[in-house]
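Chemist: sequence plus predicted model, see below.
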Amino acid sequence: MYEIWLALNILWEMALTVWPLILGAIVLWLVLMVMAWRSPGSRWHAGLPVALLAALIVGVAAFVALPGQSRSSFADMGYWVDWLNLLAMAAGFGGIAAAFVWPLAAMARKTGLRREAA
């Protein structure tokens, strides 16, 4: 249990160092959500597969890239907490990607925008 608490404290301290970036991302996400919500013909359900695909791609890329960002490797990860943290961070990056892509995909897949043949 101590390891989990330590990991949460480390994440909190890391978040404190980049709080303006986090705040900006939250504001940008809220703007995207409002734009998609107010946009006529947005298809939320049709945008979900695109968002999930983006989450999968970003999550896998983060899983592979994150150990190298800390000058580590998969061989150095011998403890279950290391793997759990890596999976959680990769899932977090994937979730953030899905959160940003979903409103954009919903707006891009609007209904009623087909061109009529002249």
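Modeler: Looks like it arrived, so ask away. Numbers count the residues shown, from 1 in each chain.

Chemist: could you use CA atoms for every contact and neighbour count after this?
Modeler: Noted.

Chemist: quick check: buried residues in the top helix by length along the chain?
Modeler: Across the chain, the helix with the greatest residue count (assigned by DSSP state H) is helix 80-108. The neighbour-count check on helix 80-108 (16 or more other C-alpha atoms under 10 Å) flags 82, 86-87, 89-108 as buried.

Chemist: for stretch 30-49, buried residues please.
Modeler: 32, 33, 36, 37, 41, 42, 43, 44, 46, 47, 48.

Chemist: here comes the other one, which I'd like you to weigh against the first:
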Amino acid sequence: MYEIWLALNIVWETVLTVWPAVLQGALVWLALMVLALRRRGVDWRGGFKLALGAAVAVGIAGVLWLPGATRSSLGEMAYWVDWANLLAIAAGFGAVALAFAWPLAALTRRPRH
């Protein structure tokens, strides 16, 4: 249980150091959502399928990229918490990719009539 709280504390402290970028990203996402919601005939369902593919690709890339980015490797991950953290962070990257790609993909698809 200690490891989980430690991981959450690390995430919180990391966000505190980059909060202006997180705020800017949230504002860009909000602007995309408002733009997509105001446009008529946006194909949300078709856009979700495309965005989900992008999110899965980003998540897989995150699993492969993150250990090297932290000067580690997949071979050094022996503890279940290491794997849980890696998968959670990669899933977070995928979720952020989905959040941005969905309104963009929905906006770029041909409007339904």
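Modeler: Here it is on my side, so go on. Since the structure is predicted, the reported quantities are computational estimates derived from the model, not experimental observations.

Chemist: returning to what we had before: tabulate the buried residues of stretch 30-49 of structure 1 (CSV), appending distance to residue 75 of structure 1 and secondary structure.
Modeler: As requested, the buried residues of stretch 30-49 of structure 1 are exported to CSV (distance: C-alpha to C-alpha, whole Å; DSSP: H, G, I helix; E, B strand; the rest coil):
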residue, distance to residue 75 of structure 1, secondary structure
32, 40, helix
33, 41, helix
36, 44, helix
37, 46, helix
41, 49, coil
42, 46, coil
43, 44, coil
44, 41, helix
46, 40, helix
47, 38, helix
48, 36, helix
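
Chemist: which pair in those residues has the greatest spatial separation?
Modeler: Spatially, the most separated pair among the buried residues of stretch 30-49 of structure 1 is 32 and 46, at 16.5 Å (C-alpha to C-alpha).

Chemist: about what we covered before: now the longest helix of structure 1: which residue numbers in structure 2?
Modeler: Mapped onto structure 2 using TM-score structural alignment, helix 80-108 of structure 1 covers residues 80-108.

Chemist: just want the angle from the helix or strand containing residue 23 of structure 1 to helix 80-108.
Modeler: Per DSSP states H and E, residue 23 of structure 1 falls inside helix 19-38. Taking axes from the mean of the first three to the mean of the last three C-alpha atoms, to 10 degrees, helix 19-38 of structure 1 and helix 80-108 form an angle of 40 degrees between their directions.
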